[in-house]
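Undergrad: sequence unknown, structure follows:
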């Protein structure tokens, strides 16, 4: 479909995941299928859904597998898998790691309680207590579970099953728009086209029943419209430069900004904290023009500091016609499966038996 900006690129990615039956959230019900010949999973039946090629009146395994993939690979801890959507599909985060990942609203952080230091306690005594605590923490004794407790006596318990889908293949391509003609108006415009031809020859043994599911993710290059300047310009304090002598005190890299004085415009509803360390690790965006004048500018961070997911309106703004705010995808995926199964109903079997 025609897109507005003729020079900003888009990234298209295909992922393939191995999702075991025991990876699904419905694993407790589905386990009965393999141990009880009269088991029924009709409680998992769902209505027809064209987006997952589901005819209805049966479990929607595509939706179940997609949920586990999204929860595991495309959501941070505590995020609901389908809370952020573009149309009817779960939205992927539109950026890799950035210093914005550490931004936190001041009002959401606990103040902490009083330390209750006894009169006459010396700094040397406090330092010894801190050293003792860090020693215990290094041995994982400050957040001790029952399994950890048993391990201190030499009793080892097998690690719990994580029920995590496995990434078995990934392919990505970066594409710039090309000149074309808008079929509805006959005027010159820009459009996108992606092409893949990939062979994955790695052998893989799938030891449990499950599914191979492919996920297609398209991410256009976007700018944060509400970042009014580079965070680099706020390296105006000694601790912000992360002196080596303070590396054992990670809290020194945290910095609080008043809502109207930091790099985030809008301004945010409240003051906010961020970790200056992330600037050194993940970098920053840069622009030499006002970001509200270009098409590929996402309306974030918002006043509530939402910064990971684009809304439908952000997607509409990328296309010439908001009614055609999508990219078509089509292809063929062929798997070479080696196993003990044999086709007993095909014509070649009948011919061989004559």
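TA: Okay, I see it. Keep in mind that what you see is a predicted model, and the values were worked out from it rather than measured.

Undergrad: can we go C-alpha only for contacts and neighbour counts from here?
TA: Will do.

Undergrad: Quick check: what element follows the one helix or strand residue 33 maps to along the chain?
TA: Taking DSSP states H and E as the definition, residue 33 sits inside helix 32-35. Later in the chain than helix 32-35, the nearest helix or strand by DSSP H and E is strand 45-46.

Undergrad: Can you tell me the SS state at the closest residue in space to residue 256 that isn't next to it in sequence?
TA: Leaving aside its sequence neighbours, residue 256 sits nearest to residue 273 (Cα to Cα, 6 or more residues apart in numbering; 4.3 Å). With DSSP: H, G, I helix; E, B strand; the rest coil as the basis, residue 273 sits in strand.

Undergrad: To what extent is residue 273 buried, counted in neighbours?
TA: Residue 273 has 19 neighbouring residues, counting by other Cα atoms under 10 Å.

Undergrad: how close does it sit to residue 254?
TA: 7 Å (Cα to Cα, to the nearest Å).

Undergrad: likewise residue 20?
TA: 41 Å.

Undergrad: higher neighbour count, the two?
TA: residue 20 (20 against 16).

Undergrad: hang on, that one packs against residue 69?
TA: No. Assessed by Cα atoms under 8 Å, residue 20 is found out of contact with residue 69, at 11.1 Å.

Undergrad: pull the longest helix from the protein.
TA: helix 123-138 (DSSP state H).

Undergrad: A further structure is provided below for comparison with the first:
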């Protein structure tokens, strides 16, 4: 005589029992909230392709961060949208640049809030690329110069650390960027400032809304020469391993939704904290569908976050962070 197995049905019948045996969980402490800061006054401008996400001028930033901290979010990712752009991204490493000003203010207002400074040049260059561009007359094409770009990135990272950034997050994908920034920070006396490397950053179509938000769309060409081919998984391992050797303290996979296999691969290979960046296009797709009534926003967002954690992410950068923090309460 055989008997039906009912154990799983019993667990599913009780929320308390399900919670006791749940293998993967999500906490507000897992979340990093991206914020866009800009010049001007009384600016709280919604980004058209990212409903619920705004540009903030510094005079309105404190109120936004008060809400963030009251929700229990402990870390923000800071992106600057500057007034001045030029070929060499001088406002990126200016002591009075928008990111530097914002960082100093944030550390005055909320000393315990972790400020993670995105360290790139694309928002600050007039051409929209992440490095120094040289036009080769012979080849009749523009090229990104790696080593001169590294020099500017190091200056930017040191400037951000001087302003009070707790973590430097280089997103440029130049060769050797982690080593160069680690060396630059150490020489400047910021050897305790960790590096959250955008280790595996794919040349993705999911970045479209961010480029509107950061005003960073390239004026010519694309970023495929220095961002990864979406078809390459073994290359992701090489990129991450290189960053580990060069001194990274966190590894990141960007985007997250289409690359959960990469998150799992890195989790299995490395023991550093692993970050999933739930990028702008992923956010906007869910927002658009929920605004149409096609999906339940809360349910699908929470399921997606659990998916990132189950794949192996320790931390999640997401524009949904405030919503999630509220739902978790």
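TA: Sure, I can see it. Quick caveat, the model's predicted, so the values are computed rather than measured.

Undergrad: TM value for the aligned chains?
TA: Overlay of the two chains. TM-score (TM-score structural alignment, normalised by the length of the second structure): 0.21; 115 aligned residues with a Cα RMSD of 6.6 Å.

Undergrad: Check which helices and strands the helix holding residue 33 of the first structure is in contact with.
TA: Helices and strands touching helix 32-35 of the first structure, by 3 or more Cα pairs under 8 Å, 6 or more residues apart in numbering; DSSP states H and E: there are none.

Undergrad: Which elements pack onto the helix or strand that the longest helix of the first structure is followed by?
TA: Later in the chain than helix 123-138 of the first structure, the nearest helix or strand by DSSP H and E is helix 146-151. Where contact means 3+ Cα pairs under 8 Å, 6+ apart, helix 146-151 of the first structure is not packed against any helix or strand.

Undergrad: what comes up buried for helix 146-151 of the first structure?
TA: Of the residues in helix 146-151 of the first structure, residue 148 count as buried by neighbour count, 16 or more other Cα atoms under 10 Å.

Undergrad: Then stretch 263-282 of the second structure?
TA: Going by 16+ other Cα under 10 Å, stretch 263-282 of the second structure has these buried residues: 263-267, 274-282.

Undergrad: Point out the ones among those residues that are inside strands.
TA: Mapping those onto strands (DSSP state E) picks out 274-278.

Undergrad: how about TSV for those, with distance to residue 99 of the second structure added?
TA: Formatted as TSV, these follow (distance: Cα to Cα, whole Å):
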residue	distance to residue 99 of the second structure
274	25
275	22
276	23
277	20
278	22
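
Undergrad: ok, those vs residue 75 of the second structure, which is closest?
TA: Among those, residue 275 lies closest to residue 75 of the second structure (Cα to Cα), at 12.7 Å.

Undergrad: That closest one and residue 260 touch, don't they?
TA: No. Residue 275 of the second structure is not in contact with residue 260 according to Cα under 8 Å; the separation is 11.4 Å.

Undergrad: Next, show the common contact partners of these two.
TA: Listed as contacting both residue 275 of the second structure and residue 260 by Cα atoms under 8 Å, 6 or more residues apart in numbering is no residue at all.

Undergrad: residues in contact with residue 166 of the first structure?
TA: With Cα under 8 Å, 6+ apart, residue 166 of the first structure has these contacts: 17-19.

Undergrad: Let's see that with 10 Å instead.
TA: Counting by Cα atoms under 10 Å, 6 or more residues apart in numbering, residue 166 of the first structure makes contact with 16-20, 23, 69, 72-73, 212.

Undergrad: What of residue 177 of the second structure?
TA: 146-147, 149-151, 153-154, 170-171, 183, 197, 243, 246, 248.

Undergrad: Can you list which of these are found in helices?
TA: 146-147, 149-151, 153-154, 183, 243, 246.

Undergrad: Wait, a strand at residue 199 of the second structure?
TA: Yes. According to three-state DSSP, residue 199 of the second structure belongs to a strand.

Undergrad: Verify the stated contact: it with residue 250.
TA: Yes. Residue 199 of the second structure is in contact with residue 250 according to Cα atoms under 10 Å; the separation is 8.7 Å.

Undergrad: For the longest helix of the first structure, name the packing helices and strands.
TA: Where contact means 3 or more Cα pairs under 10 Å, 6 or more residues apart in numbering; DSSP states H and E, helix 123-138 of the first structure is not packed against any helix or strand.

Undergrad: so where do the strands sit in the second structure?
TA: Counting by DSSP E, the strands of the second structure are 31-38, 44-47, 50-57, 75-81, 114-119, 132-136, 141-145, 167-170, 196-201, 250-254, 274-278, 315-318.

Undergrad: by contact count, what packs against the fifth one?
TA: Taking 3+ Cα pairs under 10 Å, 6+ apart as the contact definition, the neighbouring helices and strands of strand 114-119 of the second structure are strand 31-38, strand 75-81, helix 98-109, helix 146-163, strand 167-170, strand 196-201.

Undergrad: Including distance to residue 237 of the second structure and mean neighbour count, could these go into JSON lines?
TA: Converted to JSON lines, these look like this (distance: least, Cα to Cα, whole Å; neighbours: other Cα atoms under 10 Å):
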{"stretch": "strand 31-38", "distance to residue 237 of the second structure": "24", "mean neighbour count": "22"}
{"stretch": "strand 75-81", "distance to residue 237 of the second structure": "25", "mean neighbour count": "23"}
{"stretch": "helix 98-109", "distance to residue 237 of the second structure": "31", "mean neighbour count": "20"}
{"stretch": "helix 146-163", "distance to residue 237 of the second structure": "21", "mean neighbour count": "22"}
{"stretch": "strand 167-170", "distance to residue 237 of the second structure": "18", "mean neighbour count": "26"}
{"stretch": "strand 196-201", "distance to residue 237 of the second structure": "8", "mean neighbour count": "27"}
